[in-house]
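Visitor: heads up, no residue letters with this:
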């Protein structure tokens, strides 16, 4: 078995690729794809996701679009414990801190990323060696009306704070489903933002993340 050389042609094709790797370990997939396995994820946090992208034929890379743009589907790998509970929050996309005039929830990158998601849970228990962690069954999800409203309310509240120059006042405690927190390899990385006086300042990049409570409910409906 080898990774595909072309993107999936349909949602069914994508799900079939998920089914083909379900139950296999990250080590097995890495060996079959001739990909080196890091000793741990401390400096390679995105490695499992990149390996899965290779096996599913994702093409977007780091571009601000879905991982499968032809299908309008975003891939989200999610580490889980033995009870299928998420072990961490789920990164969605960077939070623009300047120049976002006129963007609405409907045209936001957050909604674009979350309109249809392929969730692919992975064993994430740190007691399990990285190479031995197995891939679970993937499934497609789109937010229902209640979930979309919850995400929208959080996005609008957080985006308004950014627009008002209050980015430094945003904490990870704000937002029921979606929250913002720093997103950078180190505290030395800075980006432009505006303060309350409209002046340009330097601050740490921020990212939108889904709370564990939100993704746990999604997983519970699928596997509970």
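Guide: Thanks, I have it. Keep in mind that what you see is a predicted model, and the values were worked out from it rather than measured.
Visitor: going forward, measure contacts and count neighbours with C-alpha atoms only.
Guide: OK.
Visitor: residues in contact with stretch 182-191: which ones?
Guide: Surrounding stretch 182-191, the residues in contact under the criterion Cα atoms under 8 Å, 6 or more residues apart in numbering are 94, 202, 203, 204, 205, 206, 207.
Visitor: how many neighbours does residue 7 have?
Guide: Using other Cα atoms under 10 Å, residue 7 has 18 other residues around it.
Visitor: so which residues of the protein form helices?
Guide: Using DSSP state H, the helices of the chain run over 11-21, 26-32, 47-56, 109-114, 145-163, 212-223.
Visitor: output the ones you listed as JSON lines; include the columns mean neighbour count and distance to residue 193.
Guide: What follows is those, written out as JSON lines (neighbours: other Cα atoms under 10 Å; distance: least, Cα to Cα, whole Å):
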{"stretch": "helix 11-21", "mean neighbour count": "17", "distance to residue 193": "38"}
{"stretch": "helix 26-32", "mean neighbour count": "18", "distance to residue 193": "39"}
{"stretch": "helix 47-56", "mean neighbour count": "20", "distance to residue 193": "29"}
{"stretch": "helix 109-114", "mean neighbour count": "20", "distance to residue 193": "18"}
{"stretch": "helix 145-163", "mean neighbour count": "17", "distance to residue 193": "8"}
{"stretch": "helix 212-223", "mean neighbour count": "15", "distance to residue 193": "28"}
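Visitor: one more to weigh against that first structure:
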């Protein structure tokens, strides 16, 4: 049987939201069937599978490029695994953090702010005891940071970037930042990238990624759904 053709890219934000609303209530198994994909048994080796499946159904074309998933609309798709209590089960990866050539970078023109300027959040059941194919997709929401949220993100970003510039990247822990954290992002510990050491010397370290903390994403969901 030929594999179904991916839907074309949505032309407007409303069309994208309508498509996402049509997925709500379906299981990942049903969506995989419609896309002609066999779901993995679990997400241990396929962490991005849920996002990729929803991208296929919604007509996203960016793939792994460092641009919003829906390039022409400037919208990023973020799936968010939800527990029985309706709250996020894990932090949300945003993008890889720059570790060299960072002097003079500003929040207003940063890659991460661009990524977060317009986000389509899609909650998905994420409790481990629910088989992957039986997990349901929830109702989507379209979000842009409020003035307060933008200020919170900016404060954390500036604090973390200052530490990177000062050669303290190895001292940054997940506890730094109120709503945004920086932590290693690599498939394995052999993948190293360049950064600055404390004396300004080049060092090799694990790539780092920016992640939104769960209480921040929980507040976004709560405001829309309660």
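Guide: Yes, it's here. All of these numbers come straight from a predicted model, not from anything done at the bench.
Visitor: now the helices of structure 1 in CSV, with distance to residue 82 of structure 1?
Guide: Rendered in CSV, the data for the helices of structure 1 read as follows (distance: least, Cα to Cα, whole Å):
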stretch, distance to residue 82 of structure 1
helix 11-21, 19
helix 26-32, 17
helix 47-56, 18
helix 109-114, 26
helix 145-163, 26
helix 212-223, 12
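Visitor: which one of those lies closest to residue 100 of structure 1?
Guide: For those, distance to residue 100 of structure 1 was read as Cα to Cα. The smallest value, 7.7 Å, belongs to helix 145-163.
Visitor: the equivalent of residue 65 of structure 2 over in structure 1: neighbouring residues, count only.
Guide: In structure 1, the position corresponding to residue 65 of structure 2 is occupied by residue 63, as judged by TM-score structural alignment. Counted by other Cα under 10 Å, the residues lying close to residue 63 of structure 1 total 8.
Visitor: got a list of what residue 63 of structure 1 touches?
Guide: So, once contact is read as Cα under 8 Å, 6+ apart, residue 63 of structure 1 ends up touching nothing.
Visitor: and what of residue 79 of structure 1?
Guide: Applying Cα under 8 Å, 6+ apart to residue 79 of structure 1 gives the contacts 86, 87, 88, 121, 122, 123, 124, 125.
Visitor: could I get the residues you listed as CSV with distance to residue 197 of structure 1 and neighbour count?
Guide: As requested, the contacts of residue 79 of structure 1 are arranged in CSV below (distance: Cα to Cα, whole Å; neighbours: other Cα atoms under 10 Å):
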residue, distance to residue 197 of structure 1, neighbour count
86, 40, 24
87, 39, 15
88, 36, 16
121, 44, 23
122, 45, 25
123, 47, 22
124, 44, 22
125, 46, 14
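Visitor: for residue 153 of structure 1, state which of those residues is nearest.
Guide: Proximity of the contacts of residue 79 of structure 1 to residue 153 of structure 1 (Cα to Cα) peaks at residue 88, which lies at 22.1 Å.
Visitor: which one is the closest one nearest to, not counting chain neighbours?
Guide: Once flanking residues are discounted, residue 88 of structure 1 sits nearest to residue 212: 6.2 Å by Cα to Cα, 6 or more residues apart in numbering.
Visitor: aligned partner of that neighbour in structure 2?
Guide: Using TM-score structural alignment to pair residues, one finds that residue 212 of structure 1 aligns to residue 214 in structure 2.
Visitor: test my guess that its match contacts residue 86.
Guide: No. Taking contact to mean Cα atoms under 8 Å, the distance of 11.8 Å between residue 214 of structure 2 and residue 86 leaves them out of contact.
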